[in-house]
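Engineer: when you get a sec, could you give me coordinates for this:
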Amino acid sequence: MSDDAHPSQLAHPDRLLPAEPALRDVARRLYDATKDLPIISPHSHVPPAWLVDDEPFPDPASLLIVPDHYVLRLLHANGADLADLGRGPDGPVELDEAAARKAWRILCENYHLFRGTPVKYWFDTTFADVFGITAAPSAATADALYDQIAEALTTPAFRPRALFDRFGIEVLATTDDPLDDLAAHRALAEDESFTGRVVPTFRPDRFLELGRPDWPGLARSLGEVADIDTGSYAGYVAAIEARRRYFKDHGAVSSDHSHLDLGTEPLSETEGSRIYAAALRGEASTDESVAFRRHMMSETARMATEDGLVMTLHPGVRRDHDPDNLAAHGHDVGSDIPVSVEVTDSLRPLLGRYGNHPNLHLVLFTIDETVYSREVAPLAGFYRSFYAGVPWWFIDAPEAIRRFRGAVTETAGFYRTSGFIDDTRAFLSIPTRHDMSRRLDAAYLAELVATHRLTEEEAAATALDLVTTIPKQVFKL
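Structural biologist: Here you go, the predicted model:
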């Protein structure tokens, strides 16, 4: 039967829990113990200005469709024009009501395309739990659902700060450019009426890629913001260190890095200086640029041992695979495509120097599932600084999360993993995604109880730690 025939099933109370009754009873008890605990979100893409300004969200499409690359990519694959989904050459565009309703109808008319995907699960749960919606999206219900959500967004209960409190978010980390003055974070920290904790994350990727055509200008801008001459390699390193300190002074707990590979082979200072000078002149070769970036990843680990910022890595993505869509609609529309990664040898230079340093926490996320049991889990099971990041991005999904637990736990246990990361631009999906993780972990732990590998008491303690103790410890919160 169609989804429309069972509107009450948008968010079934036993969703993602085991089907076998006795196992499900254990999972229910484990989930009940964690479902209402505060959310720790150490990596997201929520703009902090939303919480500073606390303005009503403009319309359902701008909130739930336009910023979410998960939604955009599958609609695009099935023929939707990204321009009709609120994307222009420079990213999201402001929608009038007619354009917003058009985008919303495209989603509702094509909602069946998301069956079996985590996107449908997130939407169903958000619709039911956040808006009290019982009717499934379809061509017939599109306008009524739009009106219901639009009306809710005009009320004080649906402003960003009210939702932040309602979702029970204890810590929210944003992702920020090294040139950012962090004024929004400073405003939140100084606002006594805002009781949440929102921290920046240092994201220097574009400043480490010397092959970018705009890199010389970026290096100059970095120097200007840090008030350090970046005309030399030594000045460049000092400027990065200064910006890391600035971020930490404004609450940052981590730096985040996404490059094509995980290479970390260091260069001599002489060679680093030579390549840096060539890059400023626009003369560095591709191989030299890659070698310099790999060197800077080792330098980043060295900096982390000194300033204490957690180092998160998520390699192996070919950004903007579709050049036509990049030109027409900008970044983050869903055309970033995974590639395979090699971990063990690539990280050996870094881990050989800093892998057991007491002040380094390095968290590796990947969307190449083939490396979980072969490389990631054994590294996490040995090096003191190394943690296995949970599934995210393309594999932030029920089956992938189950595969991760099966692949990693027997080698590294639960306590060498990161805790759940929502990595979202869709603010309303934060509680949905964390709830999904808690349900899946309850189901996995229930199986360990049922097969007498854990007592229920041990499973309950682990479920609690996965939500609270582990993310706080890994991210030094």
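Engineer: make it CA atoms for all contacts and neighbour counts henceforth
Structural biologist: OK.
Engineer: quick one, helices of the stretch 51-200 of the chain?
Structural biologist: 60-64, 69-77, 97-109, 118-131, 142-153, 160-166, 183-190 (DSSP state H, counting those that start in this stretch).
Engineer: can I get these in a markdown table including distance to Ala33?
Structural biologist: Output for those, formatted as a markdown table (distance: least, Cα to Cα, whole Å):
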| stretch | distance to Ala33 |
| --- | --- |
| helix 60-64 | 30 |
| helix 69-77 | 30 |
| helix 97-109 | 35 |
| helix 118-131 | 19 |
| helix 142-153 | 30 |
| helix 160-166 | 19 |
| helix 183-190 | 31 |
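Engineer: and the closest residue to Phe158 other than its chain neighbours, how many neighbours?
Structural biologist: Counting by Cα to Cα, 6 or more residues apart in numbering, Ala152 is the residue found nearest to Phe158 once chain neighbours are left out, at 6.5 Å. Burial of Ala152 is recorded as 19 neighbouring residues (other Cα atoms under 10 Å).
Engineer: and this one, please, so the two structures can be compared:
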Amino acid sequence: MLYEKIRTLPIVSPHGHTVPEWFSENRRFEDPAELLIVPDHYVFRMLYSQGVPLEDLGIGVDPAHRDPRAIFRHLAARWHLFLGTPSRGWLEHTLREVFGIDDPLGLDTADAIYDRIDAALARPEFRPVALLERFGIEVLATTDAALDDLVPHAAFAAGGHGTRLVPTFRPDAVLDPRAAGWGTSMARLGEITGEDCTTLSGWRAALAARRAHFIAHGATATDHAIERLETEWLGDTTAQGLLDACLSGRADEAEKRRLYNHMLIEMAQMSVEDGLVMQLHAGSMRGTNRPLTERFGPDKGADIPLAQDWVRGADALLNRVGNNPAAAIIAFTLDESVYSRELAPMAGHWPALRIGPPWWFHDSPNGIRRYLDAVVETAGYWNLAGFNDDTRALMSIPARHDMWRRAVAAHLEDQVAAGAFGMQDAEQVAEWLAVGAARAGYRL
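Structural biologist: As a prediction, the model looks like this:
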């Protein structure tokens, strides 16, 4: 069985959102609610959709005033809501494989299961660093703001651990004039780097300096969260004029967008120069529940997929760097309709482009099957970037990779049964998709 051949391979997690301080400080997780519910928008968005206030789930509440047992009971009482969702599979895998709990979760078992998890968290083998080793995580990437000092990464690296903990350069706050507090962030960028960010050349130099800082701490990739992918190459004179307008507050929305669209290409060119892989996560409209966003901040479950035009949107960027063998761009989309129509033909042509795995809402057994069926015939397997778990929840990392490996094995066995290729080829592809593609795609 193909799955058995790849089941125990090391985990390469090249894109995610775990907290680096977890590993540098190696403190115990506070409680089961803080571990499994509070940081996981996959979980609390479903509960919110069924009328559970976010405050009741500990969101926006000072940790000292949370009732973690009550939060866990909210999940247990509504466990049936997760039937058919990957979240249920990930949580059941965590309970079974990490904590050895086979009892079904429900209101009648909530307290007993809570107590078993809480007791386990007090033991050394459930500290974050021990879990990295237990899960077989070879590489774990976090996502970090461009102005972060990366002290936790340096502290962890100094400990000589078996897992590589690497940052990922996320420059949205200093790259997109539409970002909240962009002007303040730009001023801080200039202070940190000693560059004049009121000039295009100084802005470029400051961004390059921060990228170098991340590379020195092990980074191999950048990440860009894009609502609607558009790129446009501007001459320096035009770009400087737009930068002046944005900094002075005179720019309108269209002018801000044009400057950002240009700067995405600047980032792609820097990737050619310094080797960082460029990730484009396109197609999420963030914070669509505006009252909720205003009250609790971003990442509260109201981000919704948008249709994308990858062919036109990436045209200027790819015609600038797409033929350069030193460029590496990984495309993620929430618009499944573009996989076979646009991204697979594009990745099957442009040397710089790889297709990222099913992202976010489509990170599921069926989503993975749809993805592979849509892209492989045109892009092949070697133009894919493998898998990343894209999670804030440490305990779900092995569950998500296991889900991917099961789905890959099922897909490849179907291919063998259909006579597309033999089992020897299938075994090679299975290992590639489990670990090899991520190592290669992210230059790890």
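Engineer: alignment lookup: Trp90 of the second structure to the first structure.
Structural biologist: By TM-score structural alignment, Trp90 of the second structure lines up with Trp122 in the first structure.
Engineer: with adjacent residues omitted, what lies nearest to the residue mapped onto Pro42 of the first structure from the second structure?
Structural biologist: Aligned by TM-score structural alignment, Pro42 of the first structure pairs with Pro14 of the second structure. Spatial nearest neighbour of Pro14 of the second structure, chain neighbours left out: Ala141 (4.9 Å); criterion: Cα to Cα, 6+ apart.
Engineer: wait, what's in contact with the one you found?
Structural biologist: 13-17, 165-168 (Cα atoms under 8 Å, 6 or more residues apart in numbering).
Engineer: and the buried ones among those residues, selectable in ChimeraX?
Structural biologist: Buried members of these, defined by 16 or more other Cα atoms under 10 Å, are picked up in ChimeraX with:
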select :13,14,15,16,17,165,166,167,168
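Engineer: what segments of the stretch 301-450 of the first structure are strands?
Structural biologist: 310-313, 317-318, 337-338, 362-364, 386-388 (DSSP state E, counting those that start in this stretch).
Engineer: dump those strands into JSON lines; add mean neighbour count as well.
Structural biologist: As requested, the strands of the stretch 301-450 of the first structure are exported to JSON lines (neighbours: other Cα atoms under 10 Å):
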{"stretch": "strand 310-313", "mean neighbour count": "23"}
{"stretch": "strand 317-318", "mean neighbour count": "18"}
{"stretch": "strand 337-338", "mean neighbour count": "16"}
{"stretch": "strand 362-364", "mean neighbour count": "25"}
{"stretch": "strand 386-388", "mean neighbour count": "27"}
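Engineer: tell me which of the contacts of Ala141 of the second structure is nearest to Asp67 of the second structure?
Structural biologist: Nearest to Asp67 of the second structure among these is His17, at 24.8 Å by Cα to Cα.
Engineer: mean deviation, the helix or strand containing Ala437 of the second structure versus the first structure?
Structural biologist: Using DSSP states H and E, Ala437 of the second structure maps to helix 437-441. In the superposition with the first structure, the average deviation recorded for helix 437-441 of the second structure is 0.9 Å (mean Cα distance after the TM-score superposition for the first structure).
Engineer: residue range for that helix in the first structure?
Structural biologist: Against the first structure, helix 437-441 of the second structure falls on residues 470-474 (TM-score structural alignment).
Engineer: can you get me a residue count around the match of Trp90 of the second structure?
Structural biologist: Trp122 of the first structure: 21 neighbours (other Cα under 10 Å).
Engineer: which residues touch it?
Structural biologist: 429, 432-433.
Engineer: need those residues in a markdown table with distance to His257 of the first structure, can you?
Structural biologist: A markdown table is the format used below for the contacts of Trp122 of the first structure (distance: Cα to Cα, whole Å):
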| residue | distance to His257 of the first structure |
| --- | --- |
| Ser429 | 23 |
| Thr432 | 26 |
| Arg433 | 22 |
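Engineer: narrow these to those in helices?
Structural biologist: 432-433 (DSSP state H).
Engineer: please pick the buried ones from the contacts of Trp122 of the first structure.
Structural biologist: 429, 432-433.
Engineer: let me know the closest of the residues you listed to Phe292 of the first structure.
Structural biologist: Closest to Phe292 of the first structure, out of all of these and judged by Cα to Cα, is Arg433, at 36.7 Å.
Engineer: leaving out chain neighbours, which residue sits closest to that closest one?
Structural biologist: Nearest to Arg433 of the first structure is Asp422, by Cα to Cα, 6+ apart, at 6.2 Å.
Engineer: what's the match for the one you found in the second structure?
Structural biologist: So Asp422 of the first structure corresponds to Asp389, using TM-score structural alignment.
Engineer: kindly report the same for Phe131 of the first structure.
Structural biologist: When the second structure is aligned by TM-score structural alignment, Phe131 of the first structure is paired with Phe99.
Engineer: count of neighbours near its match?
Structural biologist: Neighbours of Phe99 of the second structure using other Cα under 10 Å come to 15.
Engineer: list the contacts of it.
Structural biologist: By Cα under 8 Å, 6+ apart, the neighbours of Phe99 of the second structure are 116-117, 120.
Engineer: repeat that with 7 Å
Structural biologist: If you count contacts by Cα atoms under 7 Å, 6 or more residues apart in numbering, Phe99 of the second structure has them with Ile117.
Engineer: try Thr174 of the first structure
Structural biologist: Thr174 of the first structure neighbours (Cα under 7 Å, 6+ apart): 43-47, 199-201.
Engineer: can you map out the strands along the stretch 151-300 of the first structure?
Structural biologist: Under DSSP E, counting those that start in this stretch, the stretch 151-300 of the first structure gives strands at 169-173, 197-199, 254-257.
Engineer: okay if I get the ones you listed as a markdown table plus distance to Met311 of the first structure?
Structural biologist: Converted to a markdown table, these look like this (distance: least, Cα to Cα, whole Å):
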| stretch | distance to Met311 of the first structure |
| --- | --- |
| strand 169-173 | 14 |
| strand 197-199 | 15 |
| strand 254-257 | 5 |
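Engineer: circling back: the match of Asp422 of the first structure touches Asp402, doesn't it?
Structural biologist: No: counting by Cα atoms under 7 Å, Asp402 is not a contact partner of Asp389 of the second structure; they are 10.3 Å apart.
Engineer: before we move on, back to that, looking at the second structure, which of the contacts of Trp122 of the first structure hold up?
Structural biologist: Shared contacts between this structure and the second structure among those (both residues aligned by TM-score structural alignment, their matches' Cα atoms under 8 Å) comprise 429, 432-433.
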